[in-house]
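Q: Here is a sequence together with a model predicted from it:
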Amino acid sequence: MKKETVANGARLLLGASLIYAGISHLTFARKEFQAQVPDWVPLKKDDTVVYSGVAEIALGSALLVAPKKYRPTVGTIAAAFFVAVFPGNISQYVNKRSAFGLDTDAKRLTRLFFQPALVYWAWKSTRASAKKA
């Protein structure tokens, strides 16, 4: 299988996953996402969840439809978003807040190691197809 095909599949899967996550922020998982908002964020927790949900839907949509020449830029923005929300995952761990089945310190700690994978996924999946644009 060609690298470009794998990268495109990964990009499309990430885009769809972000849209799903964004919708869940706005609907059925809204309360659980509030557990990840650090106390130092100067907005109401619910507002933060809504804004991040809208951002995820926008990023996911951009990953799905951006022309090849813009995909690296979209991937960079998505990777930066994953870095920006990482303090929420740290806050969930430090404050021992249970959400999404992360109900032990071990589970919350393990979750922290997946964020770099998301950053890499956003970065890598948007570069292969752009080389031919």
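A: Noted; the coordinates are in hand. Numbering: from 1, shown residues only.

Q: from here on, contacts and neighbour counts on C-alpha atoms
A: Fine.

Q: Quote the end-to-end distance of stretch 33-46.
A: 8 Å (Cα to Cα, to the nearest Å).

Q: Run through who's touching it.
A: 25, 30-31, 48-49, 87-89, 91-92, 97-99 (Cα atoms under 8 Å, 6 or more residues apart in numbering).

Q: Once you drop chain neighbours, what's closest to the residue most central in space within the chain?
A: By Cα atoms, centre = their mean, the chain has its centre lying nearest to residue 82, at 5.1 Å. Leaving aside its chain neighbours, residue 82 sits nearest to residue 119 (6.0 Å; criterion: Cα to Cα, 6 or more residues apart in numbering).

Q: now that neighbour: how far from residue 55?
A: 16 Å.

Q: same question, residue 9
A: In terms of Cα to Cα, residue 9 sits 22 Å off from residue 55.

Q: cool, residue 6 as well?
A: Separation of residue 6 from residue 55 (Cα to Cα) stands at 25 Å.

Q: got it, and residue 122?
A: In terms of Cα to Cα, residue 122 sits 15 Å off from residue 55.

Q: Check it against this one:
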Amino acid sequence: MTFLRQEFQAQVPNWIPFSSDFVVLASGLVEITLGLAMVFATKYKVYVGLALAVFYVLVFPGNIAQYTNGIDAFGLDTDLKRLIRLFFQPLLILWALWSSGALLALKRRK
């Protein structure tokens, strides 16, 4: 059994061609897997960081949908709170890249 599925499902944009329940379960599985990989797959940490950053980019439309559709979930019950949350997603992406060494690896490639 999973918790808060309805709140997560409320964030899945209507244009996603899969059921919101499937998207929530699949994205949760991916997120847990990537989190465990960051801890245990240290040999591949740069690649895991890149994958985590891509994952955060892919779930960003859900945050945008929550804002544009005025959906209350996770204590985000005003447009201002939902808008402020949007600015934290790029920081989360940068954090995944920085903490995994992927940001430095990308700079070195140039």
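A: Perfect, thanks for sending it. Note that the structure is predicted; figures quoted are calculated from it, not measured.

Q: quick revisit: now do the contacts for the residue nearest to the centre of structure 1.
A: Contacts for residue 82 of structure 1 (Cα under 8 Å, 6+ apart) come out as 115, 118-119.

Q: about what we covered before: what residue in structure 2 is paired with the residue nearest to residue 82 of structure 1?
A: Under the alignment by TM-score structural alignment, residue 119 of structure 1 pairs with residue 93 in structure 2.

Q: Which strand or helix spans its match?
A: Per DSSP states H and E: residue 93 of structure 2 is located in helix 79-100.

Q: Let me know the next secondary structure element after that helix.
A: Next element after helix 79-100 of structure 2 (DSSP H and E): helix 102-109.

Q: So which residues make contact with that next one?
A: Contact with helix 102-109 of structure 2 is made by 45-47, 49-50, 94, 97-98, as judged by Cα under 8 Å, 6+ apart.

Q: re the thing from before, by neighbours, which of the contacts of residue 82 of structure 1 wins?
A: Using other Cα atoms under 10 Å as the neighbour test, the contacts of residue 82 of structure 1 are led by residue 119, with 19 neighbours.

Q: residue range for the helix ranked longest in structure 2 in structure 1?
A: The helix that spans the most residues within structure 2, counting by DSSP state H, is helix 45-68. The aligned range for helix 45-68 of structure 2 in structure 1 is 71-94, by TM-score structural alignment.

Q: how big's the offset between that stretch and structure 2?
A: Following the fit onto structure 2, the mean deviation recorded for stretch 71-94 of structure 1 is 0.3 Å by mean Cα distance after the TM-score superposition for structure 1.

Q: now that stretch, how far from the chain's geometric center?
A: 6 Å (Cα atoms, centre = their mean, to the nearest Å).

Q: same deal with stretch 122-130 of structure 1?
A: That offset, for stretch 122-130 of structure 1, works out to 16 Å (Cα atoms, centre = their mean).

Q: and if you look at stretch 114-133 of structure 1?
A: 13 Å.

Q: repeat for stretch 31-41 of structure 1
A: Going by Cα atoms, centre = their mean, where stretch 31-41 of structure 1 is centred and where its chain is centred differ by 15 Å.

Q: Same check on stretch 103-110 of structure 2?
A: 23 Å.

Q: likewise stretch 34-45 of structure 2?
A: Centroid separation for stretch 34-45 of structure 2 versus its chain: 17 Å, with Cα atoms, centre = their mean.
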